[in-house]
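Novice: quick one: sequence and predicted model below, then my questions.
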Amino acid sequence: MNTEIRAAAAADTARPSGRPRLHWIDTVRIALTILVLAHHCAVTYGNIPVWFYNEPPHDPSASALDILVVINQSYFMGLFFLISGYFVPASLDRKGPAAFARDRLIRLGLPLLAFVILVRPLATLWSWRTNHADVPYPLYYVTSIDPGPTWFLEVLLVFSLIYAGYRALTSRAVRKPEGDGKLRWIVAAGTVVGLIVIMGILMAVWRQFVPDGTYWPIVGLPTPSFLPQYALMFAAGVLAARRRWLERMPGSLAFVGAGLAVLAAIFLGPVLMSADPVASSIAGGVAMAVLGVGLSLVVLVIFRRFAPGTGPIRQFLSANAFAVYVIHPVVLVALALLLQGLVAPAIVKFAVLLILSIPACWLLAALLRRIPAVRKII
């Protein structure tokens, strides 16, 4: 995965310019990629039928899967955007706006196109045969087309090109990364609170017009109600890069993030269930801002503290994580079909599917990346 998720293929290296490689961020990306697999395994057997293959649940354990999906959604894609943004300035500094934009079109655009043309037809074949066989497959495919989980690459590409355009227009001199010691706690905490406040306001207003559960067809964005979170987390990553905030932030921010997340769940959770759509959308927007930033801080600090190094296994997982992100729908659907005959609670089938899908996805990704043309892109 050598770039953002490598997964976001956006920064050529997981390090700010002139600094040692940040192996712990590679490990965060690996963990987030596994979480993507878990997320889609959960929707396969849960009560939220938004995947290429779903089995209607028949037991209460599916509710636990729904909770997992909601918690994941509150922060994990925002964290992907934060990490991606963190490496964009250094990449653009090295290449210049024009070369950077071309690189992103290749590294993000080609995998996106490959998913739509090659992966998605395989992932949707079962759904067509069981639910839409009366319609010719080409017509079904065209009328239902979207980028699936590679919407992330689509949105990241847009964000990256906007930043490249900004840099090209402003023609600002390149600033080297600053600072070596820890950030002052009051500065770091104040910045985090400021980010949450701005994000909470924007999310609350945005959700009045784009409520939770909205889907944008063709563009394929499954969670447009989170778009302000994604944009602000990417921007926060870009701004944090110059002063190396992810490396220098105090570890105690994890407790701040965890505490805010708990308070948001306690005080805003009941309002989310309100019959008043305005109150519910405001509470949801604020809660997703608090959880998005708070839980991201917890994850970053934990991995920085406890997973600073690397090794052959982590290098293998890191190198292939982006490819896993692109191809995993086909693997999950194929394995879920093989597990159709397994009679078990939803949460058990989820666990079996996840345990099987992790090695299967990484092995298939490694095989595909033996093809030189594939390896150059993902």
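Specialist: Thanks, I have the structure now.

Novice: only C-alpha atoms for contact and neighbour calcs from this point on.
Specialist: OK.

Novice: quick one, strands of the stretch 101-250 of the chain?
Specialist: With DSSP state E, counting those that start in this stretch, there are no strands along the stretch 101-250 of the chain.

Novice: can you give me the helices for it?
Specialist: Assignment of helices within the stretch 101-250 of the chain using DSSP state H, counting those that start in this stretch yields the ranges 110-114, 120-131, 137-143, 151-170, 185-209, 227-241, 245-248.

Novice: counting neighbours, which bits of the second one end up buried?
Specialist: Pointing back at helix 120-131 there. Of all the residues in helix 120-131, those buried under the rule 16 or more other Cα atoms under 10 Å are 120-128.

Novice: export those as a markdown table, with columns for distance to A360.
Specialist: Output for the buried residues of helix 120-131, formatted as a markdown table (distance: Cα to Cα, whole Å):
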| residue | distance to A360 |
| --- | --- |
| R120 | 18 |
| P121 | 19 |
| L122 | 16 |
| A123 | 16 |
| T124 | 19 |
| L125 | 20 |
| W126 | 20 |
| S127 | 22 |
| W128 | 24 |
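
Novice: tell me the one of the residues you listed nearest P138?
Specialist: Taking Cα to Cα as the measure, P138 lies nearest P121 of those, at 9.4 Å.

Novice: leaving out the residues flanking it, which one is nearest to the closest one?
Specialist: Spatial nearest neighbour of P121, excluding adjacent residues (Cα to Cα, 6 or more residues apart in numbering): Y141 at 7.3 Å.

Novice: run a quick neighbour tally on the one you found.
Specialist: Applying other Cα atoms under 10 Å, we find 17 residues neighbouring Y141.

Novice: ok, R19 next?
Specialist: Close neighbours of R19, defined as other Cα under 10 Å, add up to 10.

Novice: residues in contact with it?
Specialist: Applying Cα atoms under 8 Å, 6 or more residues apart in numbering, one finds that R19 lies in contact with no residue.

Novice: hmm, what's the outermost residue in this structure?
Specialist: Here the chain reaches farthest from its C-alpha mean at D134, the gap being 35.3 Å by Cα atoms, centre = their mean.

Novice: take this one as well and set it beside the first:
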Amino acid sequence: MSLSNGLTTGEIPAKTGSSSRILYFDNMRLFFTVLVILHHVALTYGAHSGWYYYENSDNAFTNLVLSLLMNVNRAWVLGCFFMVSGYFTPGSYDRKGAVRFLKDRIIRIGIPLAVFALLIRPSIVYMMNREALAAQYSFCENLFLLKNVAPGPAWFLEVLLIFSIMYSLWRRLRKPPDAPKNKGMSFPGDRAIVLFILVLAAATIVIRIYFPTEREIFHLRIGNYTGYVAFFAAGIAAYRNNWFQGITEAIGRRWSMITAAAVFAYCIIVIVAWSSHMSLSFLRGGLSLRTLLATCVETAIAVGSMISISYIFRKFFNKQPGVVKGMAQDAYAVFIFHAPVIVAYTYLTRDILGSNPFLKFITAFIAGSALCFLVCHYVIRKLPFAKRIL
């Protein structure tokens, strides 16, 4: 399988024209997928919106821990996902050309997106609200109501498809239209990276004044997209210039420490606000000193994670034991289909572990993640044509 959608495998063409596996990219993608599951399980036990089923509690410790997890996760995971997707986009286009590239994207991204938006999400919404909705319309009628059609957690696929189309148009309009050669430009220095962080943070602050992250347009949170566009573009530049191969030991260690410090600072910001009984809405946008500081730190986490995670996985996780290889192959399917599995698991086990929300969270994350991979491996990917898409 090729990594034509940025989420499937880690296969790219070498400069000689052959292809070689990049196992640490496979493992990074698997890691990001597990963190997406973690985020959605945390939403179940620690949020009031953005998910399908909730078990909220007044346990201060659980609420604080889950709030930290969700906010730190949100700061960098999806940005790194877009970076990985951007990294594999130029090579896929170079090999296939515009028509085949877009056809492949529509099959591998568009079909799963349509299945989730038109079938899975309406089904989850109906089943979790059946007492109220059954009086209005039947389950089958529910599938044809446009008000229930939305990408949900599959919004990433919607945006990735848009980015792919825009990239294809950009390549077609370029002069000359031929694919550029790999320049081999050295990895950016610390000054360039810091400047990138500051410019990206400034752009994000401006956008979030008008589009706080909770505000949606066509189900998309525009306040986050400055970073997503930047990281997708950074992935393209990284591919053309072999940047990830240029992350030296010194660079990797230095930015791992910087990223850890940024995460610590972000946690302190959240904890101080929490302990003062302040709303955490300043993390989503607006114009205040807290927002400016939090956005700068959040951007540092995102950019630093892009560097440090790539370094850590290339150095320590550039191999795949049997079970990891299988999980990596199933990760794209899990990314798409984890929502109904997690919702079903948390709902059906709601009375099993008593009222301890943190214990429920830990158990649901471990057992729910395992169930997601098992269902996708033994059921979803066994369906006709599934391996062509997933």
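Specialist: Received it, and whenever you're ready, just let me know what you need. None of the values given here were measured: they were computed from a predicted structure.

Novice: superposed, what's their TM-score?
Specialist: TM-score for the superposed chains, counting by TM-score structural alignment, normalised by the length of the first structure: 0.88, backed by 368 aligned residues with a Cα RMSD of 2.7 Å.

Novice: buried deepest among the helices of the stretch 101-250 of the first structure, which one?
Specialist: Comparing these by mean neighbour count (mean count of other Cα atoms under 10 Å), helix 227-241 ranks first with a mean of 22.

Novice: what residue in the first structure is paired with Y137 of the second structure?
Specialist: In the first structure, Y137 of the second structure lines up with P136, judged by TM-score structural alignment.

Novice: any idea how far Y53 of the first structure is from that match?
Specialist: The spacing between P136 of the first structure and Y53 of the first structure, counted by Cα to Cα, to the nearest Å, is 19 Å.

Novice: more neighbours: which of these two?
Specialist: When neighbours are counted by other Cα under 10 Å, P136 of the first structure and Y53 differ, and Y53 comes out ahead with 22 against 11.

Novice: which among the buried residues of helix 120-131 of the first structure gets closest to N47 of the first structure?
Specialist: S127 (17.3 Å).

Novice: that closest one maps to what in the second structure?
Specialist: S127 of the first structure maps onto M128 of the second structure when the alignment is built from TM-score structural alignment.

Novice: contact partners for its match?
Specialist: M128 of the second structure makes contact with 52-53, according to Cα under 8 Å, 6+ apart.

Novice: before we move on, what about L108 of the first structure?
Specialist: L108 of the first structure is in contact with 8-10, 153-154, 157, counting by Cα under 8 Å, 6+ apart.

Novice: for those, could you give me JSON lines that also reports distance to G18 of the first structure?
Specialist: Output for these, formatted as JSON lines (distance: Cα to Cα, whole Å):
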{"residue": "A8", "distance to G18 of the first structure": "21"}
{"residue": "A9", "distance to G18 of the first structure": "19"}
{"residue": "A10", "distance to G18 of the first structure": "17"}
{"residue": "L153", "distance to G18 of the first structure": "27"}
{"residue": "E154", "distance to G18 of the first structure": "29"}
{"residue": "L157", "distance to G18 of the first structure": "25"}
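
Novice: for the match of Y137 of the second structure, give its distance to A334 of the first structure.
Specialist: Look at P136 of the first structure and A334 of the first structure: by Cα to Cα, they are 22 Å apart.

Novice: so what's the residue count around P277 of the first structure?
Specialist: With other Cα under 10 Å as criterion, P277 of the first structure counts 15.

Novice: over to M1 of the first structure?
Specialist: Neighbour count for M1 of the first structure, taken as other Cα under 10 Å: 25.

Novice: separation between it and A319 of the first structure?
Specialist: Distance from M1 of the first structure to A319 of the first structure, counting by Cα to Cα: 4 Å.

Novice: quickly list what's touching both of these two.
Specialist: Overlap of the contact sets of M1 of the first structure and A319 (by Cα under 8 Å, 6+ apart) is empty.

Novice: please pull up the equivalent of W243 of the second structure in the first structure.
Specialist: Match for W243 of the second structure (TM-score structural alignment): W245.

Novice: again, but for N148 of the second structure
Specialist: Match for N148 of the second structure (TM-score structural alignment): S144.

Novice: could you do P212 of the second structure as well?
Specialist: Alignment note: P212 of the second structure maps to P211 in the first structure; criterion TM-score structural alignment.

Novice: isn't its match right up against S281?
Specialist: Yes. Applying Cα atoms under 8 Å, one finds P211 of the first structure in contact with S281, separated by 6.6 Å.

Novice: before we move on, the earlier item: so which of the helices of the stretch 101-250 of the first structure comes closest to V326 of the first structure?
Specialist: helix 110-114 (7.1 Å).
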